[in-house]
Structure formats: C-alpha cells, structure tokens
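[1] one predicted model, sequence on top.
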Amino acid sequence: MKTLIALSGSLRRDSANTALLRAAVALAPPGARVVLYDGTHMLPFFNPDIEADPPPAVHELRALLSAADGVIVASPEYAHGVPGAFKNMLDWLVGCAELSSKPVALINTSARAVHAQASLAEILTTMGWRVIAAASPVIAVANRGFDQAHIAADPALAGALLGAIGALVQASVEVGPP
C-alpha cells in the first residue's frame, strides 16, 4: 500500500485546492491511500533558532511526510506568490534530509496561477524533492464552486486526478520505499 500525503496551500474552508485534494482521498485507487494533512494552521512561524528541536506540530508533520511514499500539493496563488502559511510550512521542512528525493505531484487548480506554480516547483526542487511532471497537471477547478463530490463525479476532472495519482505512485515505486 502506497501512502500519499496531500498538502493544501490554502487555509480557506471552501478552498478549491482542498476540495481537489479531498476528491483525491475519495478516489484513491486500490493499492494507494491519500491522507489530507490539515495542520498547516497549527504550525508556529519558522524560527531557525528552534529548528533542531521544534514544537510537536512540526515533529508530527516531519514524521508524517517522512513515512509517506509521495506528496500531492495543490496551492492557490496570492499576489503572484505562494500563500504565507504554506511557505512557512515548507520552511519547517527544508532541513529534513529524510525528505530528499520525495516524489511530489504539483497540481495546479488554475491555468492562470503560473507564478506560484513556478515558485513551488523551484522551492520543492531546492528542497531536494522530485517534482514529477506526469503527476503535475492543471485541473481547472478554481473559482468554479466545485466541491469534492462534484470533482470526484466529473469524469474529466476525476480522470485527470487519477492520472496524477497513478503517475505519483509509479514514481514512488521507481524510487522505492522512503
């Protein structure tokens, strides 16, 4: 069983990014399990002075991601950038050598959100994660009011999402266990 951790860059309750990731949880194919991480809002501001011995919420996030076979990221773009809370979460993970080579699907929910997508690809690559191109489609659900049930029931949206999950699972097999 491959475990994929889904990370939403949005804190909004009705976020299109989070709805897409919830649909991924519901659609996970046999042999794969998608787990949505929902603790970004609980992380303190990144502080290098306590990075070596961080708070429990950071330990839990690092352990969750270290045990995962892959990561699915979906994030909005705010003012041509990555949302601050999400960037803060990533900053807590920069020094985690056990996350090096972690395969990641970088799903974009808006074809117009090219700046944050490029920034996330750069950040994750710099962190040593492997952004899997075949697992990183644009699945245009932003600003359309779709919830997870609609996304999961729509053949085109669900098909694109399942394709991304399948490509990520394949990439995790090629690398082997974390």
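    Sure thing, it's come through. Please read all numbers here as calculations on a predicted model, not as lab measurements.

[2] contacts and neighbour counts: CA atoms only from here.
    Noted.

[3] list of residues touching stretch 97-107?
    For stretch 97-107, contacts defined as Cα atoms under 8 Å, 6 or more residues apart in numbering pick out 65-66, 69-75, 117, 121, 127-133, 135-139, 164-165, 168, 171-172, 178.

[4] relative to its centroid, which residue of this protein is most remote?
    The centre of the chain is farthest from one residue, D49, which by Cα atoms, centre = their mean lies 26.5 Å away.

[5] so that residue sits in a strand?
    No. Using DSSP: H, G, I helix; E, B strand; the rest coil, the assignment for D49 is helix, not a strand.

[6] ranges for the strands of this protein?
    2-8, 32-37, 70-74, 103-107, 130-131 (DSSP state E).

[7] in a markdown table: the ones you listed, plus distance to A152 and mean neighbour count.
    Output for those, formatted as a markdown table (distance: least, Cα to Cα, whole Å; neighbours: other Cα atoms under 10 Å):
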| stretch | distance to A152 | mean neighbour count |
| --- | --- | --- |
| strand 2-8 | 16 | 23 |
| strand 32-37 | 14 | 19 |
| strand 70-74 | 16 | 25 |
| strand 103-107 | 15 | 28 |
| strand 130-131 | 24 | 22 |
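
[8] top helix in this protein by residue count?
    The longest helix of the chain (DSSP state H) is helix 155-175.

[9] coming back round to it: and the strands of the chain as CSV, adding distance to D53?
    Formatted as CSV, the strands of the chain follow (distance: least, Cα to Cα, whole Å):
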stretch, distance to D53
strand 2-8, 23
strand 32-37, 21
strand 70-74, 24
strand 103-107, 26
strand 130-131, 26
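
[10] putting a second one here so we can go through both:
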Amino acid sequence: MTSRSVSLYALCGSQRHASSSRRLLEALQSACPGDVTIVICDVIGDLPVFNPDHEGGKTPPLVETFAAEIRKADGLIVSCPEYAHGIPGGFKNALDWLVSRDEVPFKPLMFAHASHRGDLVLAQLTDVLQTMSLQIVQDAFLRLPIAGKSDEAQAQMLLEARESGLLSASLGRFARAIAAST
C-alpha cells in the first residue's frame, strides 16, 4: 500500500454512540490495510464551548489533548451528518477550537459520508475545512448510505462494503495521497 505506516484520526460529527456516522468510521477502522491505523476521537462532545478568551495559555487541557491527537495523525477522516441543513453544533465547536492553532493547516482529510443525502453539510464542511487550510482528498471520498436503515441493514451493508474492498480501497487512495504529499 504505502512505504510507511499511516496514522489516521477520525472525527465523528454525531455524538450519538450508535450513529451511522460512527458505525461507518468503525467499519473503516476494521477494514484498515496493514500499514494504516485509525483512532476514533471520543472527546468532541466533552469539549467546552469555544471562547477566544480561553486560547493560548488559557486553553483547556481537554482541547490541548484533542489538538495533540490531531497533530500526531498523518491525516483526518470526517464523518458528519447534516443537522437542520448544517454542521452539528458540537462538531462545529470542535473545529472552532482548531481555527487559530497550527495542527490542521495542510493536513490531508478524507470524508466518509453515511447518507444518500447531506450534500449541504458536505458543502459547508468543505468551505470551513478549506478555510482552515486542510487538504481535502476528493479521490478518497466515501459515501455509504446506511443512515436511516435498521441496525441489521446497516450491519449488512457495512459487511458487504468491507468484503467487496470498498472501504479498504478508499483508505488506500487516502494513504497514497498522504504518502505523495510528504
């Protein structure tokens, strides 16, 4: 796949533990080629509300931990549902904490989208993330429309996507783009 290992940090826009976005990230995690690892972020819902007065030396420890994980990663995966035609508030809050920091500029990013709709949130996220200078790898985009389906149907679709190589192919394209950029 690549000549070195690739470490990815996955950010889920939904804070529901059993969300379809999180299930897609977990499926990607289980489909990683041998030289790719994915850690799924579990702190977004616990981050304090962004306040510019609390940046710099006053940055909360949890925000520093979150940012450190992003710094360590070779790339980011974002899976985010659309809430009321927009970015979920908690996820936007997490992004706001990163705007004036140096962890994200030029970091490669892959979208993994768990719905057949949600193009508004994808457009908004693209705008926000490009403004933050992240490098969205369009070739790695993954859409697997499991949202709104029963748990059994979701599990079946995720299994089929893994067995067909769809998940590992997206990860492979992403890993190659990361390797080419370093």
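    Arrived safely, thanks for sending. Bear in mind that the values here come from a model prediction, so they are computed numbers and not experimental data.

[11] residue in structure 2 matching the residue farthest from the centre of structure 1?
    Residue pairing (TM-score structural alignment): D49 of structure 1 is matched to D53 of structure 2.

[12] which residues touch that match?
    Here D53 of structure 2 is in contact with no residue (Cα under 8 Å, 6+ apart).

[13] burial of the aligned partner of V43 of structure 2 in structure 1, as a residue count?
    Using TM-score structural alignment, the partner of V43 of structure 2 in structure 1 is G39. For G39 of structure 1, the neighbour count with other Cα atoms under 10 Å is 15.

[14] and G39 of structure 1, what does it touch?
    Going by Cα under 8 Å, 6+ apart, G39 of structure 1 touches A57.

[15] state the distance from it to A160 of structure 1.
    26 Å (Cα to Cα, to the nearest Å).

[16] cool, N17 of structure 1 as well?
    N17 of structure 1 is 14 Å from A160 of structure 1, by Cα to Cα.

[17] quick one, which of those two is more surrounded?
    N17 (29 against 18).

[18] how about the nearest residue to the more buried one, chain neighbours excluded?
    Distances taken as Cα to Cα, 6 or more residues apart in numbering put A74 closest to N17 of structure 1, at 5.3 Å, once the chain neighbours are dropped.

[19] which residue in structure 2 lines up with A74 of structure 1?
    Correspondence of A74 of structure 1 to structure 2, assessed by TM-score structural alignment: S79.

[20] what residues are up against that match?
    S79 of structure 2 sits next to 10-13, 21-22, 24-25, 111-114 when contact means Cα under 8 Å, 6+ apart.

[21] who touches the residue nearest the centre of structure 2 in this structure?
    Nearest to the mean C-alpha position of structure 2, by Cα atoms, centre = their mean, lies V78 at 1.9 Å. Going by Cα under 8 Å, 6+ apart, V78 of structure 2 touches 10-13, 109-112.

[22] next: N108 of structure 1.
    74-76, 117, 136-140.

[23] any idea how far E51 of structure 1 is from it?
    30 Å.

[24] and the residue mapped onto A94 of structure 2 from structure 1, how many neighbours?
    Using TM-score structural alignment, the partner of A94 of structure 2 in structure 1 is M89. For M89 of structure 1, the count of nearby residues is 22 (other Cα under 10 Å).

[25] OK, contacts around M89 of structure 1?
    Applying Cα under 8 Å, 6+ apart to M89 of structure 1 gives the contacts 40, 43, 46.

[26] dump the residues you listed to TSV, plus neighbour count and distance to G81 of structure 1.
    Shown next, in TSV, are the contacts of M89 of structure 1 (neighbours: other Cα atoms under 10 Å; distance: Cα to Cα, whole Å):
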residue	neighbour count	distance to G81 of structure 1
T40	21	17
L43	17	20
F46	18	18
